[in-house]
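Q: Just the structure for this:
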Amino acid sequence: MITCSAQTVHTNNIKIREISSGSPQASSSRSPQEWQSILSHAVTEPEELLNTLGLNPDLLPGAVTASQSFRIRVPHTYIARMEHGNPDDPLLKQVLPISDEMVEAPGFSHDPLGEQPKNSQRGIIHKYQGRLLLMPGSLCAVNCRFCFRRHFPYDDNKLNKEEWQSALEYIRQDASLKEVILSGGDPLVQNDRRLKWLIEELANIPHLQRLRIHTRLPVIIPQRVTDDLVNSLTSTRLKSVVVIHSNHPNEIDHTVSAALSRLYRAGVQLLNQSTLLKGINDNAETLAELSEVLFHNHVMPYYLHLLDKVQGAAHFEVSEEQARKLVGDMSQFCSGYLVPKLARETAGMPSKTIISPTYHSI
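A: Below you'll find the predicted structure:
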């Protein structure tokens, strides 16, 4: 595990990082106001992030230039898990804008998954049979530099009261739908009252069976897991599935562990999907440790995605050949259920494409 300024605690041979009581992350309060305050005070200027971590000011010009096309946003709860003075910290590299983002890479586009042609209904992306994606908002708690929706036309998908009803009516009219996926922008940026209303509206649609939420909030701002949120996820007939997006074991500290435990104890199914990122998690040991830490915290490793080829993220790309080898190597020292499916999402395909690992005899 990469050395961090935070203390590492070993629990049943699983490494979980412990933040000191003086950090912004140590609070265990679950009041709605706390997570909203953390979000509103997120770092939004490259200079502040570099100064907070004691990093070389030579990084500033590239960070400023890259952040003009895709804004930086990083809450202090996430920064607290980064190593002071380390420009190669695996959490920092996910969020720090760099000049490489400005390179126009062949084969990379603004809509790598072909979502915009499937966005005919405002606030809805309907690509796959039996499920659709509903976008409650455009804001994320953290702007990941590899985000495949960094160029998405969110302004064209904002929903007013009438448009919300239109989106819900679209779902009511399609009896083939079994699952609604909340994504965006991070859906858990919405307040508890609004989420409660939306979940109850969806639960009143008879043919729906599941609600799936894709979110980074339990990892980035674990205080987001409030009593009201947990109650909303578990008080209707819908089966709730929360897919967290964790890419490195250093992201899981004791506050994250507590938030995940609350969701699990309430009956929420927890899954994880990661993106394979060059210089961050592109080695079998890191991926295996992430799976172990996730499972220790009641989260099943689900998918390991090849990078979606969005313009501005080419420097994160790991080749398919290397990815297959990494997952094959990972299988040598992980139980089968801890090895996520290696997957690629391709525009126009009816589902994700599962890629077989490359195995080596021992």
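Q: Could you use CA atoms for every contact and neighbour count after this?
A: Fine.
Q: How are the helices of the stretch 1-150 of the chain distributed by residue range?
A: Remark: helices assigned in the stretch 1-150 of the chain by DSSP state H, counting those that start in this stretch are 32-40, 46-52, 60-67, 76-79, 92-95.
Q: which one of those has the most crowded surroundings?
A: Of the helices of the stretch 1-150 of the chain, the one with the most neighbours on average (mean count of other CA atoms under 10 Å) is helix 76-79, at a mean of 22.
Q: who touches that one?
A: Pro24, Gln25, Ile38, His41, Ala42, Val43, Leu92, Ile220, Ile221, Glu251 (CA atoms under 8 Å, 6 or more residues apart in numbering).
Q: next one: stretch 47-56
A: Val43, Pro57, Leu59, Leu60, Met82, Glu83, His84, Gly85, Asn86, Pro87.
Q: For Gly336, state which of those residues is nearest.
A: Met82 (30.4 Å; CA to CA).
Q: count of residues packed around that closest one?
A: Neighbour count for Met82, taken as other CA atoms under 10 Å: 24.
Q: again, but for Leu113
A: Neighbour count of Leu113, defined by other CA under 10 Å: 19.
Q: Test my guess that it contacts Met349.
A: No - using CA atoms under 8 Å, Leu113 and Met349 do not qualify as a contacting pair, with a distance of 9.3 Å.
Q: which residues sit in contact with the residue nearest the centre of the chain?
A: Most central in the chain under CA atoms, centre = their mean is His245, positioned 3.1 Å from the mean C-alpha point. By CA under 8 Å, 6+ apart, the contact set of His245 is His214, Thr215, Arg216, Val219, Asn272, Gln273, Ser274.
Q: Which of those residues has the largest number of neighbours?
A: In these, the most neighbours by other CA under 10 Å go to Thr215, 24 neighbours.
Q: For Pro136, see how far away Ala175 is.
A: 21 Å (CA to CA, to the nearest Å).
Q: So what's the gap between stretch 81-94 and the chain middle?
A: Chain-centre distance of stretch 81-94: 18 Å, with CA atoms, centre = their mean, to the nearest Å.
Q: Identify the residue nearest Pro75 in space, chain neighbours excluded?
A: Of all residues not flanking Pro75 in the chain, Ala42 sits nearest, at 4.0 Å (CA to CA, 6 or more residues apart in numbering).
Q: show me the contacts for that neighbour.
A: When contacts are counted by CA under 8 Å, 6+ apart, Ala42 touches Arg73, Val74, Pro75, His76.
Q: quick one: which of the contacts of His245 is nearest Ala313?
A: Within the contacts of His245, the smallest distance to Ala313 is 15.4 Å, found for Ser274 (CA to CA).
Q: Here is a second sequence; please produce its structure as well for comparison:
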Amino acid sequence: MSWTHEFKDALKTREDLSEFFETDFPEIKFPLFIPKVFAAKILMAGPDSPLWKQFLPHSEEDSNLGRLDPIGDKVHAKNNQLIHRYENRVLFTPTTVCPVLCRYCFRKNELSEKDEIFDQKFKEAIAYLTVNPEINEVIFTGGDPFILSNEKLALYIQEFSEVESIKYIRFHTRTPVILPSRIDEGLLAVLTSASALFKRCMVMIHVNHVSELTEDVRDAIALLNENHIEVFSQSVLLKGVNDTTEDLYNLFSELADLKVKPYYLHHPDEARGAMHFYMGLEEGRRIFAPLHNKLPGWALPQYIIDIPGGEGKTSAFNPESFEFNGSLINRNGEKVKIN
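A: Got it, this is the predicted structure:
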């Protein structure tokens, strides 16, 4: 079965979910989407599993707690498919479509509303990069860029390669985990071509728990490695999903064995509709700290937090104290009070 068929053959309504999982789910305001091939893995894992908790709807999603735009995407959006938060790099938003809808997603409000940051204005994006030569990296985000066709991806890559200042290209994706069949010959050819056009081409896989690394996912990662594609990972610390040192150790050590560099562990964002996954910084620090003693530095990701309001990422770990005093240093080196 092709990845496009698997993608189309998805559960998209509460009724679909109830029939497939033979249980009732709450009616929520956010959309639903789970390919059946992945839903079968969730069903096998069961209701108490990290898979079930990450992808199946919860009544607390309708809570008004949290922020609509927790990391300040709209503060730095340029109305041309680009979000320019850091001097040397931009996020590029070519699609609102994902291979699955994660219940904890920090962009779940923007994606469900088809926010204007996803408007297709590619010519304006290229023009912006051309007049801002300090930008040397384009990061494909979304949505999920690997849901685009190979032809569309190749077009974007070629256009970015013709901007003289762009040296690096990066793809943030959950597709190798949710639809590993997407890592096919066509996509590998596109990524190999990108590696020749830029100084570095990197794939950043989003994975939160070792149970997501099933045999077909491992095979997809192996294909990326065999084709000399640099593979990194990013994960989110989530209450009830991977909120123990053992959970994180198992995930990062397994990724390292698969030749995937654990890059980021995100502290959960205060996203509206996802606050049941949230935890305080002190709790997160206590979970993360023992990993320094259990993993080599090259297998230990940066534990980071996106400061609300668009202030940027900063280290979530403080070697001086587990306690949090309410202030963080933003991307410009300024102290920002966040609660």
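Q: TM-score for the pair, please.
A: Overlay of the two chains. TM-score (TM-score structural alignment, normalised by the length of structure 2): 0.88; 316 aligned residues with a CA RMSD of 2.0 Å.
Q: Can you tell me what the residue nearest to Pro75 of structure 1 aligns to in structure 2?
A: Counting by TM-score structural alignment, Ala42 of structure 1 lines up with Ala10 in structure 2.
Q: Ok, His126 of structure 1 next?
A: In structure 2, His126 of structure 1 lands on His84 (TM-score structural alignment).
Q: From Glu230 of structure 2, how far off is that match?
A: To Glu230 of structure 2, His84 of structure 2 is 24 Å away according to CA to CA.
Q: Then Gly240 of structure 2?
A: Distance from Gly240 of structure 2 to Glu230 of structure 2, counting by CA to CA: 31 Å.
Q: So which of these two has more stuff around it?
A: Glu230 (18 against 15).
Q: Wait, the more buried one touches Cys201, no?
A: Yes - in terms of CA under 8 Å, Glu230 of structure 2 counts as a neighbour of Cys201; the distance is 6.7 Å.
Q: how far is stretch 237-248 of structure 1 from where the chain is centred?
A: With CA atoms, centre = their mean, you get 10 Å for stretch 237-248 of structure 1.
Q: Give the buried residues for it.
A: By neighbour count on 16 or more other CA atoms under 10 Å, the buried set for stretch 237-248 of structure 1 is Leu238, Lys239, Ser240, Val241, Val242, Val243, Ile244, His245, Ser246, Asn247, His248.
Q: Redo those as TSV? Include secondary structure and distance to His151 of structure 1.
A: Rendered in TSV, the data for these read as follows (DSSP: H, G, I helix; E, B strand; the rest coil; distance: CA to CA, whole Å):
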residue	secondary structure	distance to His151 of structure 1
Leu238	coil	32
Lys239	strand	32
Ser240	strand	29
Val241	strand	27
Val242	strand	25
Val243	strand	23
Ile244	strand	22
His245	coil	20
Ser246	coil	22
Asn247	coil	22
His248	coil	25
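Q: So Lys313 of structure 2 belongs to a strand, correct?
A: Yes - counting by DSSP: H, G, I helix; E, B strand; the rest coil, Lys313 of structure 2 is part of a strand.
Q: and the gap between it and Asp306 of structure 2?
A: Lys313 of structure 2 is 4 Å from Asp306 of structure 2, by CA to CA.
Q: In terms of neighbours, single out the busier of the two.
A: Between Lys313 of structure 2 and Asp306, Asp306 has the larger neighbour count (other CA under 10 Å), namely 23 against 20.
Q: That one: what's it in contact with?
A: Contacts for Asp306 of structure 2 were tallied using CA under 8 Å, 6+ apart; they are Ile71, His266, His267, Asp269, Gly312, Lys313, Thr314.
Q: so who does the alignment partner in structure 2 of Leu182 of structure 1 touch?
A: Here Leu182 of structure 1 is matched to Phe140 in structure 2, going by TM-score structural alignment. Phe140 of structure 2 makes contacts with Leu91, Phe92, Thr93, Pro94, Ile169, Arg170, Phe171, His172, as judged by CA under 8 Å, 6+ apart.
Q: Just the buried ones from those?
A: Among the contacts of Phe140 of structure 2, those scoring as buried are Leu91, Phe92, Thr93, Pro94, Ile169, Arg170, Phe171, His172 (criterion: 16+ other CA under 10 Å).
Q: quick one: which of the residues you listed is nearest to Asp144 of structure 2?
A: His172 (7.0 Å).
Q: Quick check, the closest one in contact with Val231.
A: No - assessed by CA under 8 Å, His172 of structure 2 is found out of contact with Val231, at 10.4 Å.
Q: shared neighbours, those two?
A: Jointly contacting His172 of structure 2 and Val231 under the rule CA under 8 Å, 6+ apart are Val203, Met204, Ile205.
Q: With distance to Leu65 of structure 2 added, can I get the residues you listed in CSV?
A: Output for the shared contacts of His172 and Val231 of structure 2, formatted as CSV (distance: CA to CA, whole Å):
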residue, distance to Leu65 of structure 2
Val203, 33
Met204, 30
Ile205, 29
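Q: Of those residues, which is the nearest to Tyr156 of structure 2?
A: Distance to Tyr156 of structure 2 across the shared contacts of His172 and Val231 of structure 2 (CA to CA) is lowest for Val203, with 15.6 Å.
Q: Does that closest one touch Tyr168 like I think?
A: No - in this structure, Val203 of structure 2 is not within contact of Tyr168 by CA under 8 Å, at 11.3 Å.
Q: Would you map the strands across the stretch 1-150 of structure 1?
A: Ranges of strands in the stretch 1-150 of structure 1, per DSSP state E, counting those that start in this stretch, are 7-11, 14-18, 124-128, 131-134.
Q: Just send the ones you listed back as TSV, with distance to Glu104 of structure 1 too.
A: What follows is these, written out as TSV (distance: least, CA to CA, whole Å):
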stretch	distance to Glu104 of structure 1
strand 7-11	40
strand 14-18	38
strand 124-128	27
strand 131-134	29
